[in-house]
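Student: sequence unavailable; structure follows:
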């Protein structure tokens, strides 16, 4: 039976739309916390606005997405997929949560309220401690869909990167760090993993052997995009930001979908 590494099942292809018309594609991951599940992705995937400037990403439509289709594994059959459409508004009000600091922290959480047995959820447990203790310039993987490319049977593409800024400090006064990696359009919202197929786990000052109780996997954050179009430096919002969104975030005010 073919081997599928766990992050390949966790990284999800997203299609944003308004009134059924396609707008954009991106990447996301499901996070579990206190018995609930959330689709976590870059905020600009859901708002259609640049997180820094607030400007429209698509000048052609000027639309907020009103739905996101999540490509889940179908009934536990890895390599077979089902698209689950999640409305982003209820009674005209947005349902996603943004960071308490606002959209400048480019991470949102969309509650997944109607799970069923058709879509199998491979979630990251927010309550489980990360195994790896990483630092500059350790290697990480951005697992997503650059240029909407999928690998065999629809799985994501792994892009290698290295941690480019000190993790104990927030870059640009935001809960994020930078990675040095050749990422591209479509990877926004991708989970950034440290993952080992050989079971060795990096710790401060060396390595240790995994005790076998947990997979050698740590989710470090959510990829947001490059610092500018000419740079190979990308922004990754830390898991502390994800936790703050889920635990303390609120839906944005004054948001409604615009006709395409």
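Tutor: Noted; the coordinates are in hand. Note that the structure is a prediction, hence the values are computed from the model and not measured.
Student: contacts, neighbours, all on C-alpha from now
Tutor: Noted.
Student: contacts for the helix or strand harbouring residue 220, please.
Tutor: Element membership of residue 220 [criterion: DSSP states H and E] is strand 217-226. Strand 217-226 is touched from outside by 41-42, 106-107, 124, 130-132, 142, 183-185, 187-196, 232-239, 242, with contacts defined as C-alpha atoms under 8 Å, 6 or more residues apart in numbering.
Student: what about 7 Å?
Tutor: Contact partners of strand 217-226, identified using C-alpha atoms under 7 Å, 6 or more residues apart in numbering, comprise 41-42, 106, 130-132, 188-196, 232-239.
Student: and the comparison structure, right after this:
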């Protein structure tokens, strides 16, 4: 079987946060297609975009001198797929989509974005994803991002494996989030999170594959399918890992001086709600302009 680079590795984007041309931090983001408008947005955390707590935006996060005035992102370019930088300027006129419950801590934003002319823009609908992976306590997952800004080969993200650590159906404080057991680090905030599941498959010929698709589409009945299929008695089986986009990572749980090693994932439904129940805001605490 031919080996190739996973599209999920290309999906995660490294974000560099700048103030006055100096780097002040790292983050992760990804491009999300709004199905109705067909517009593409950069998705990341509120605290990555502003370096501020979504519950208390007047307060800068510890260690940051100000909100960033520019975010540099890196995308693959055609035809070589080498990384090329793009830029988002941030000032008093900047606007974005945030969640209606941002003040309750929902740490997600959607930012309008212009892409470099030769960018290979990858959105969630172009990924080889499935929707039938059950999400439950103990489910395997991957957080794909850039810990401390670190990457493989100066571009590809790091896959951090973890498990679902709380009941996904339970909504802490009425919010669609759950906790994960994963060894994550700063710089991974804003990473897409994927549930993962290995499945055993059987290799079939093209005629059998096409016939099964026709059956699923209701074009032939079961008797016609059985007449057409050609499953060898010793059909070749193989294992393949499948993925489902389940949400966005936004850092670790803070508990005073104690670190429970638990991360936070906001569920994907909240990303969709940015567009179905839109709240468009202008930067409430823009970066200080130094002249």
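Tutor: That came through fine. The model shown is predicted, which means the values in this text are computed figures rather than measured ones.
Student: superposing both, give me the TM-score.
Tutor: For this chain pair, the superposition-based TM-score is 0.83 by TM-score structural alignment, normalised by the length of structure 1; 243 aligned residues with a C-alpha RMSD of 2.7 Å.
Student: if I pick the residue nearest the centre of structure 2, what's in contact with it?
Tutor: Centroid-nearest residue in structure 2: residue 192, 2.1 Å away (criterion: C-alpha atoms, centre = their mean). The contact partners of residue 192 of structure 2, taken as C-alpha under 7 Å, 6+ apart, are 12, 30, 143, 144, 247, 248, 249.
Student: helices of the stretch 101-250 of structure 2, start to end?
Tutor: Assigned by DSSP state H, counting those that start in this stretch, the helices in the stretch 101-250 of structure 2 fall at 206-216, 222-228.
Student: find me the equivalent region of the shortest one in structure 1.
Tutor: With the alignment judged by TM-score structural alignment, no segment of structure 1 is matched to helix 222-228 of structure 2.
Student: mind listing what's buried along that helix?
Tutor: Residues residue 225 are the ones in helix 222-228 of structure 2 that count as buried (16 or more other C-alpha atoms under 10 Å).
Student: elements contacting it?
Tutor: Secondary structure elements in contact with helix 222-228 of structure 2, counted by 3 or more C-alpha pairs under 7 Å, 6 or more residues apart in numbering; DSSP states H and E, are helix 206-216.
Student: return the set of buried residues in the helix it packs on.
Tutor: Neighbour-count burial for helix 206-216 of structure 2 flags 208, 211, 212 (criterion: 16+ other C-alpha under 10 Å).
Student: I figured the second one hits residue 225, correct?
Tutor: Yes: under the criterion of C-alpha atoms under 7 Å, residue 211 of structure 2 lies in contact with residue 225, with a separation of 6.2 Å.
Student: how is residue 57 of structure 2 assigned, secondary-structure-wise?
Tutor: Following DSSP: H, G, I helix; E, B strand; the rest coil, the label given to residue 57 of structure 2 is coil.
Student: distance to residue 63 of structure 2 for the helices of the stretch 101-250 of structure 2 - can I get that in CSV?
Tutor: Shown next, in CSV, are the helices of the stretch 101-250 of structure 2 (distance: least, C-alpha to C-alpha, whole Å):
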stretch, distance to residue 63 of structure 2
helix 206-216, 55
helix 222-228, 64
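Student: residue 161 of structure 2: which of the ones you listed is closest?
Tutor: helix 206-216 (33.1 Å; C-alpha to C-alpha).
Student: that closest one packs against which elements?
Tutor: helix 222-228.
Student: contact partners of the helix it packs on?
Tutor: So helix 222-228 of structure 2 is in contact with 208, 211, 212, 215, going by C-alpha under 7 Å, 6+ apart.
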